[in-house]
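Novice: need a structure here:
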Amino acid sequence: MTNPSTFSRRTLLGAAAALSAVTLPSLAQTKTVLRISTPAVPDDWHAKMWTVFKDALEKSAPGEFDVQINLNASLFKQGTEPAAMARGNLELSSISAFDIAKLVPEFSVFTAGYMVRDPVQQQNIFNGPIGAELFKTVSEKMDVTPLATVYLGTRQLNLREVKNVKTPADLKGVKLRMPGSKEWLFLGEALGATATPLAFGEVYLGLKTGTIDGQDNPLPSVRAAKFYEVTKQIVLTSHLVDGIFIAISNKSFNALNAAQKQKVTAAAQAAAAYNNENRVKEEAQLVEFFKKEGLQVTTPDLDAFRKAVQTTYQNSDYAKVWPKGIVERINATK
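Specialist: Presented below is the predicted three-dimensional model:
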């Protein structure tokens, strides 16, 4: 005959085991899934930064989030991420000023040449009142919330033949490859060159054959694409301090509690800081790399370029949608 107390213990243990079998998967399912989509390749700093984001969040909120990183545009094609986030089909991505300007025209001020001087000013602009105002508009119009500003690089000119470039007038007649959109082509013309649209994959051959006289890109891209093999000069015009923005779907962000929102934001800012520090360091080292490869590296009259390009933009249709006084406020930000 079974001892009643033994039966009770067995019953309780069995019930506890059954409960744990139900509870453990339930607990696993309570993790908030954060899927990240980016076109970045694994070796790029703005791909590596997502691991920093994941690690920071795991440290500050252990077990609360399931962060899934998808590189190489394997989850969503480049440029489709903002719409996917707005629909609630994607949690996180990095979006460009050009992406934002399509739906928030006033943001196009940051697609213009010489609006941002350097990475430090870039961070001060977007971490200050200008950024707060514009990010609020982005959230309202795009259903995504920008969390941090990522330095993507400063675009420089890269010419196949050495030229004495001091002012925009010195680029007259230079066939300068630019990305194919009207915004990019306008920037090329504002620099004084003859803007020529050409797919990125065709630039190397275009430089080699003389179809184009030059191209513009951040220095890491010049090295990665080996453009230095078919060019002789880099002109440090620093005409566009490029950035992307770590953003989260409003649907996902609003589903978080206040503490989780703070932790996700802090993780995004840690990721951006990691990228920014390493990208600035790499750019500084690349000047010496190109010199060793035999390229001349020159610096033009930046004030002359800045004045000419800003004047061109302010007299264009683009400036008509910019918030009143925004250029002066940007210029006044140190």
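Novice: from now on I want contacts and neighbour counts done on CA atoms only, so please keep to that.
Specialist: Noted.
Novice: can you give me the buried ones in the helix ranked longest in the chain?
Specialist: Counting by DSSP state H, the longest helix found in the chain is helix 258-292. Using 16 or more other CA atoms under 10 Å as the test for burial, helix 258-292 gives 260-261, 263-276, 279-280, 283, 287, 290.
Novice: okay, which residue is most central for the chain?
Specialist: The structure's the chain has its C-alpha centroid closest to residue 244; by CA atoms, centre = their mean the separation is 2.1 Å.
Novice: can you confirm that one is in a strand?
Specialist: Yes. The assignment for residue 244, made by DSSP: H, G, I helix; E, B strand; the rest coil, places it in a strand.
Novice: so what's it up against?
Specialist: 94-97, 149-152 (CA atoms under 8 Å, 6 or more residues apart in numbering).
Novice: could I get the residues you listed as JSON lines with secondary structure and distance to residue 80?
Specialist: Output for these, formatted as JSON lines (DSSP: H, G, I helix; E, B strand; the rest coil; distance: CA to CA, whole Å):
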{"residue": "94", "secondary structure": "strand", "distance to residue 80": "11"}
{"residue": "95", "secondary structure": "strand", "distance to residue 80": "10"}
{"residue": "96", "secondary structure": "strand", "distance to residue 80": "12"}
{"residue": "97", "secondary structure": "helix", "distance to residue 80": "14"}
{"residue": "149", "secondary structure": "strand", "distance to residue 80": "19"}
{"residue": "150", "secondary structure": "strand", "distance to residue 80": "19"}
{"residue": "151", "secondary structure": "strand", "distance to residue 80": "21"}
{"residue": "152", "secondary structure": "strand", "distance to residue 80": "19"}
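Novice: one more, for comparison:
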Amino acid sequence: MSGMLTSADAHPADYPTVRAVEFMGRFLSEKTNGRLGIKVFAGGQLGNETDTLEITSFGGLDFNRVNFAPLNSIEPMTLPFSLPFVFDSVDHMRRVVDSAVGDKVLASMEPHGLIGLAIYDSGARNFYNMRRPIRTPEDMRGLKIRVPASDLYVAMVNALGANAVPIPFSEIYQSLAQGVIDGAENNWPTFVGERHYEVANYLSITEHLLTPEALVMSKASYDALDPADRSLVRQAAKRSVIEMRRLWDARVQEAKDVIDRSDVRVNPVNKAPFAGLMRPVWDQFITTWAQRRIVDAILAMREG
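Specialist: I've put the predicted structure just below:
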């Protein structure tokens, strides 16, 4: 196989995941004297992640960067990475996904027509609201917190004592400004980039989710490559993780600098009382022995 391979990403063109796949394309081009490359269609040009995932599994797209949420619905082994408070830090999450645990989760996608190539960051998500600091789960009582349309997010927020309100991402700012919701949750770059900090000036560092993202390749496209090119693709994907993390960490720091100069009140959180309320949520979504093995392996890799 030769020529320009295609890749989809819902994130905008300057996003770290998009730039990481472009880095991968340059790596492939250099190693093959221009015979292979990657064209990235960013900003959701080819549809939402559920749609592009289906297209990729059928071979209509070569690569796809997706959140774990749409993968959760097709492969149960991806669910443990999406559990609230399963990772206790960014370092812990990266240690897990770089290990045999990450390899096992990536390999689980193959029966669905997908080759799991790499696991990227999606940031540590924190709660922010316009009412009060959240230091304990009691502080969440009665708060209307926006969540994505996800059963897992709804179960998590409700288990913490707040009221989960699923609304589209694009409506968060307006809903906060109008008091339709009291708060939301997301990572540092989104909190700043979407200007949510202008209307929600209490940020609590809960880091309740560190769900990563995946770079997958169509199995049909992968199988069409000769063995040497397959090896190159895997090598390029691993290298792209380093680039993605470099770009991501810089973006997080930029967002923190903006918040330092703002009126937002940032408070640390003792995560243990929050994590202690997650057992029913974990039990609702982790239902097989194989999934529990993954969860146990993740927990065993915590420091201390």
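Novice: TM-score for this pair?
Specialist: Once superposed, chain against chain, the TM-score is 0.92 (TM-score structural alignment, normalised by the length of structure 2); 301 aligned residues with a CA RMSD of 1.8 Å.
Novice: distance check, the residue nearest to the centre of structure 1 against residue 207 of structure 1.
Specialist: 28 Å (CA to CA, to the nearest Å).
Novice: residues in structure 1 aligned with stretch 174-190 of structure 2?
Specialist: Aligned by TM-score structural alignment, stretch 174-190 of structure 2 falls on residues 205-221 of structure 1.
Novice: check stretch 92-104 of structure 2 too.
Specialist: The alignment of stretch 92-104 of structure 2 onto structure 1 (TM-score structural alignment) covers residues 121-133.
Novice: which parts of the matching stretch are buried?
Specialist: 121-126, 131.
Novice: going by distance to residue 112 of structure 1, which of those wins?
Specialist: Residue 112 of structure 1 lies nearest to residue 122 out of the buried residues of stretch 121-133 of structure 1, by CA to CA, at 13.4 Å.
Novice: could I get the contacting residues of that closest one?
Specialist: By CA under 8 Å, 6+ apart, the neighbours of residue 122 of structure 1 are 116, 151, 241.
Novice: so which of those residues persist in structure 2?
Specialist: Of the contacts of residue 122 of structure 1, the ones still in contact in structure 2 (both residues aligned by TM-score structural alignment, their matches' CA atoms under 8 Å) are 116, 241.
Novice: other residues contacting the match of stretch 174-190 of structure 2?
Specialist: Under the contact criterion CA under 8 Å, 6+ apart, stretch 205-221 of structure 1 has outside partners 153-161, 174-178, 196, 203, 227, 230-231, 282-283, 286.
Novice: next one: stretch 175-186 of structure 1
Specialist: Contacts of stretch 175-186 of structure 1 with the rest of the structure, by CA under 8 Å, 6+ apart, involve 111, 188, 193-200, 203, 212-216.
Novice: tell me the residue in structure 1 aligned with residue 53 of structure 2.
Specialist: Correspondence of residue 53 of structure 2 to structure 1, assessed by TM-score structural alignment: residue 82.
Novice: does that match belong to a helix, a strand or coil?
Specialist: With three-state DSSP as the basis, residue 82 of structure 1 sits in helix.
Novice: next, work out how far apart it and residue 253 of structure 1 are.
Specialist: Distance, residue 82 of structure 1 to residue 253 of structure 1, using CA to CA: 14 Å.
Novice: likewise residue 161 of structure 1?
Specialist: Distance from residue 161 of structure 1 to residue 253 of structure 1, by CA to CA: 50 Å.
Novice: nearest to residue 12 of structure 1, of the contacts of stretch 175-186 of structure 1?
Specialist: residue 111 (66.6 Å).
Novice: what are the ranges of the strands in structure 1?
Specialist: Per DSSP state E, structure 1 carries strands over the ranges 32-37, 65-70, 92-96, 144-159, 175-178, 194-197, 214-218, 233-249, 296-298.
Novice: distance to residue 323 of structure 1 added to those, as TSV?
Specialist: Shown next, in TSV, are these (distance: least, CA to CA, whole Å):
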stretch	distance to residue 323 of structure 1
strand 32-37	31
strand 65-70	36
strand 92-96	19
strand 144-159	19
strand 175-178	27
strand 194-197	28
strand 214-218	28
strand 233-249	20
strand 296-298	35
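Novice: out of these, which is closest to residue 310 of structure 1?
Specialist: Among the strands of structure 1, the nearest to residue 310 of structure 1 by CA to CA is strand 233-249 (10.5 Å).
Novice: against structure 2, where does the closest one fall?
Specialist: So strand 233-249 of structure 1 sits over residues 202-218 in structure 2, by TM-score structural alignment.
Novice: just the buried positions in that stretch, please.
Specialist: Within stretch 202-218 of structure 2, the residues that qualify as buried are 202-218, counting by 16+ other CA under 10 Å.
Novice: do the same with stretch 112-122 of structure 1
Specialist: Buried, per 16+ other CA under 10 Å, within stretch 112-122 of structure 1: 112-119, 121-122.
Novice: roughly how far out does it sit from the chain middle?
Specialist: Centre-to-centre, stretch 112-122 of structure 1 and its host chain are 14 Å apart (CA atoms, centre = their mean, to the nearest Å).
Novice: determine which of the strands of structure 1 approaches residue 321 of structure 1 most closely.
Specialist: strand 92-96 (18.3 Å).
Novice: which secondary structure elements does that closest one sit against?
Specialist: If contacts are counted by 3 or more CA pairs under 8 Å, 6 or more residues apart in numbering; DSSP states H and E, strand 92-96 of structure 1 sits against strand 32-37, helix 81-87, strand 233-249.
Novice: between the first one and strand 233-249, how big is the angle?
Specialist: If I follow you right, that is strand 32-37 of structure 1. 150 degrees (axes from the mean of the first three to the mean of the last three CA atoms, to 10 degrees).
Novice: quick check: strand 32-37 of structure 1 compared with structure 2, mean distance?
Specialist: Once fitted to structure 2, strand 32-37 of structure 1 is off its aligned match by 1.8 Å on average (mean CA distance after the TM-score superposition for structure 1).
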